[in-house]
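Student: compute the structure for the input listed below.
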Amino acid sequence: MERVNMVKSVSRALDIINIVSMKKTGCGVTEIANQIDINKSSVYRILTTLEKYGYIEQDLDSEKYKLGYQFLDISSRLLESIDLRTEAKPFLEELESQTNEVIHLVVYDEGEVVYLEKMEGTETLRMHSKVGRRAPMHCTAVGKVILSYLPDTKVLEVIDTKGLPKHTDRTIVDPALFLEELKKVRQQGYALDLEENENGITCIGAPIFDNTENVVAAFSISGTTMRMTEERLAELKVTIIDVGKKISMRLGSRQSQVV
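Tutor: The predicted model follows:
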């Protein structure tokens, strides 16, 4: 690791924190010293300092050191400061640049999706979507992907209150078929809108998870059905799942590390 322009004592303290964090049962002074190649007295002084500020604590029975609860306080403040739109935007801009298609970011609200972000791309495409506007869940890729990760009771509540109104000839209007569709979406990790909301427009959407592993948003790539062929959708599904994992990681999700 490059140490130029770094404070050695701070660097060592961070190395120690990293080592201690890797073991649930904690680490002893000798074990830590052997891993970072500094003497035990130096390790002990650093541990004592970290303990004073709550970042490290010692188990009185085993005499091993573990992470302190100060990290929980800091992490909770970090999570509270995270803004979904801000964290997602760089990834969505890159996705727009790669695909040249319309990119949407939405959140769930009272049985519908609300558009937080829309990037127009460079290809010609007219859509009804607009930041702040609402859209149905049952016939949009973003709506379906959010519903697929919500509890069954919530899904049934949305169907009961909002219904499955027909937007095009391809809209799924049968509740049983729609529930099967949601099961498929969850298994594959993405959703498709095959001209189910607007004629001539095909979309592919993926979920975004937060630190509690709950779905908090979804995003999609939208293009004309002529451009969004089966072959292209097969390529885009890999990309969109990967981007979803990266955004989720920024929000504290661990699912992003699971393939």
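Student: from here on, contacts and neighbour counts on C-alpha atoms
Tutor: Fine.
Student: quick one: the helices in the protein?
Tutor: For the chain, the helices defined by DSSP state H occupy 8-21, 29-36, 40-52, 70-81, 84-99, 141-147, 152-162, 175-188, 230-250.
Student: can I get these in CSV with distance to Ala217 and mean neighbour count?
Tutor: Output for the helices of the chain, formatted as CSV (distance: least, Cα to Cα, whole Å; neighbours: other Cα atoms under 10 Å):
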stretch, distance to Ala217, mean neighbour count
helix 8-21, 30, 16
helix 29-36, 41, 15
helix 40-52, 37, 16
helix 70-81, 16, 12
helix 84-99, 8, 16
helix 141-147, 7, 31
helix 152-162, 16, 14
helix 175-188, 14, 15
helix 230-250, 10, 18
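Student: distance to Leu116 for those helices - can I get that in TSV?
Tutor: TSV is the format used below for the helices of the chain (distance: least, Cα to Cα, whole Å):
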stretch	distance to Leu116
helix 8-21	37
helix 29-36	46
helix 40-52	41
helix 70-81	18
helix 84-99	7
helix 141-147	12
helix 152-162	21
helix 175-188	22
helix 230-250	15
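Student: buried residues, stretch 51-66. List them.
Tutor: Judged by neighbour count (16 or more other Cα atoms under 10 Å), stretch 51-66 contains these buried residues: Glu51, Tyr55, Ile56, Glu57, Gln58, Lys64, Tyr65, Lys66.
Student: quick one: the last one from Arg45, how far?
Tutor: Just to be clear, that refers to Lys66. Relative to Arg45, Lys66 is positioned 15 Å away (Cα to Cα, to the nearest Å).
Student: for the first one, same thing?
Tutor: Counting by Cα to Cα, the gap between Glu51 and Arg45 amounts to 10 Å.
Student: shared neighbours of those two, anything?
Tutor: Residues touching both Glu51 and Arg45 by Cα atoms under 8 Å, 6 or more residues apart in numbering: none at all.
Student: need the contact list for the closest residue in space to Lys24 that isn't next to it in sequence.
Tutor: What sits nearest to Lys24 in space, not counting adjacent residues and going by Cα to Cα, 6 or more residues apart in numbering, is Lys66, at 7.4 Å. Contacts for Lys66 (Cα under 8 Å, 6+ apart) come out as Val20, Ser21, Lys23, Lys24, Thr25, Gly26, Cys27, Ile56, Glu57, Gln58, Asp59.
Student: next, the structure of the following sequence, for comparison with the previous one:
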Amino acid sequence: MDNGNNSNSSNSIVMIERAFDILKYIYEHEKHVGISQISRDLALPKANVFRILSTLHQVDAVEKNDDEKYSLGRLLVQLGNKARKNFDLSQIASPVLSKLSAEIGESVNLGIKYGDNILTVLGFEGESSTLVSKLVPIAPLYCSSMGKLYLAQMTDPQLEAYFASLNATIETIHTKKTLTEFLALREGILKENIAYDLEEYEYGLACIAAPIFNGKDDIIAAISISGPYSRLKYKGMESMKSKISSAAKVLTEMTKYLE
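Tutor: Model (predicted):
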């Protein structure tokens, strides 16, 4: 009896794993998919795929059309809506950013796009700095390292319209080092997924930012390291870049199902 129970338990776990493999496969395809296609691409016996889909259909986890092909069902919508309420980006990012700030001894922030600005929604302080303490929670895209990541995703016409709307004169530029010729920078930002603010928002202050993407490769947030430029250079800008990039990749993996 014990052996039979253990066997049943083992088989149940395997079947659950296969069921989720099938659900993920259907999720990755925009159109309905059939049993033969799923069986072939996942290397599963057709009989197993049929039984799993039949069970998932019974509980509304998948829907079946007249051609005997399947798509995700209403149950998953209900479960997803419930899960999303508990899936707060700040809550997810908090332990990652707290650990990074403690490791490097610098301020680390999480920001989102808010109109034509970056809004900092979460931050952890590093070593004391008058410059960092002067930072306000909202900053224009063009002079923020996190904002530049969003600008880099824009098309040429969108960028031209954005900078035209700024009507950037000496009165609106925070420092003389502000980079308004953004098209020349975009290729490098997109290649490395890293953007800098080197004394553009405030003299002596530097920030390094990396983007967080969802499963559709849309940028949903950004994280940054902020500190005195001289101190960041002393600690190593390449090291800072590597650490912020690694943290962003971890958060992208954790948030890839966010819309």
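Student: so which of the contacts of Lys66 of structure 1 sit within strands?
Tutor: Ile56, Glu57, Gln58 (DSSP state E).
Student: from those, which is closest to Glu112 of structure 1?
Tutor: Glu112 of structure 1 lies nearest to Ile56 out of these, by Cα to Cα, at 45.1 Å.
Student: list the contacts of that closest one.
Tutor: Taking Cα under 8 Å, 6+ apart, one finds Ile17, Leu47, Leu50, Tyr65, Lys66, Leu67, Gly68, Tyr69 in contact with Ile56 of structure 1.
Student: circling back to that earlier point, can I get the ones in strands among the contacts of Lys66 of structure 1 in TSV including distance to Val10 of structure 1?
Tutor: TSV is the format used below for those (distance: Cα to Cα, whole Å):
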residue	distance to Val10 of structure 1
Ile56	14
Glu57	18
Gln58	20
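Student: out of these, which is nearest to Ser129 of structure 1?
Tutor: Using Cα to Cα, those come closest to Ser129 of structure 1 at Ile56, 50.0 Å.
Student: tally of neighbours for the nearest residue to Val132 of structure 2 once chain neighbours are set aside?
Tutor: Leaving aside its sequence neighbours, Val132 of structure 2 sits nearest to Gly227 (Cα to Cα, 6+ apart; 6.2 Å). Gly227 of structure 2: 26 surrounding residues under other Cα atoms under 10 Å.
Student: gap between Gly227 of structure 2 and Leu135 of structure 2?
Tutor: Following Cα to Cα, the distance that separates Gly227 of structure 2 from Leu135 of structure 2 is 11 Å.
Student: which two of the contacts of Ile56 of structure 1 have the greatest separation?
Tutor: Of all pairs in these, the most separated under Cα to Cα is Leu47 and Tyr69 at 14.6 Å.
Student: stretch 245-256 of structure 2 maps to which residues in structure 1?
Tutor: Taken onto structure 1 by TM-score structural alignment, stretch 245-256 of structure 2 occupies residues 241-252 there.
Student: what does Glu120 of structure 1 correspond to in structure 2?
Tutor: By TM-score structural alignment, Glu120 of structure 1 lines up with Glu125.
Student: I'd assumed Ile104 was in contact with that match.
Tutor: No - look at Glu125 of structure 2 against Ile104 with Cα atoms under 8 Å: they stay out of range, at 10.7 Å.
Student: could you pull up the residues touching the closest residue to Val96 of structure 2 other than its chain neighbours?
Tutor: Leaving aside its chain neighbours, Val96 of structure 2 sits nearest to Ala247 (6.8 Å; criterion: Cα to Cα, 6+ apart). Contact analysis of Ala247 of structure 2 by Cα under 8 Å, 6+ apart lists Val96, Leu97, Leu100.
Student: TSV for the residues you listed, including distance to Leu151 of structure 2?
Tutor: Formatted as TSV, the contacts of Ala247 of structure 2 follow (distance: Cα to Cα, whole Å):
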residue	distance to Leu151 of structure 2
Val96	25
Leu97	23
Leu100	25
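Student: tell me who's in contact with the match of Glu120 of structure 1.
Tutor: Ser101, Glu106, Ser107, Val108.
Student: tell me the one among those residues nearest to Ile208 of structure 2.
Tutor: Val108 (9.5 Å).
Student: what does the closest one align to in structure 1?
Tutor: In structure 1, Val108 of structure 2 lands on Ile103 (TM-score structural alignment).
Student: so who does that match touch?
Tutor: Leu92, Leu95, Glu96, Glu117, Lys118, Met119, Glu120, Gly121, Phe219, Ser220, Ile221, Ser222.
Student: likewise Leu236 of structure 1?
Tutor: Contacts of Leu236 of structure 1 by Cα under 8 Å, 6+ apart are Ile204.
Student: now do 10 Å
Tutor: Each residue near Leu236 of structure 1 by Cα atoms under 10 Å, 6 or more residues apart in numbering is listed here: Thr99, Ile204, Gly205, Ile221, Met228, Glu230, Asp242.
Student: in structure 2, what residue corresponds to the fourth one?
Tutor: Residue correspondence, TM-score structural alignment: Ile221 of structure 1 in this structure matches Ile225 in structure 2.
Student: from Ile244 of structure 2, how far off is the residue lying closest to its match once chain neighbours are set aside?
Tutor: Distances taken as Cα to Cα, 6+ apart put Val108 closest to Ile225 of structure 2, at 4.6 Å, once the chain neighbours are dropped. According to Cα to Cα, Val108 of structure 2 stands 9 Å off from Ile244 of structure 2.
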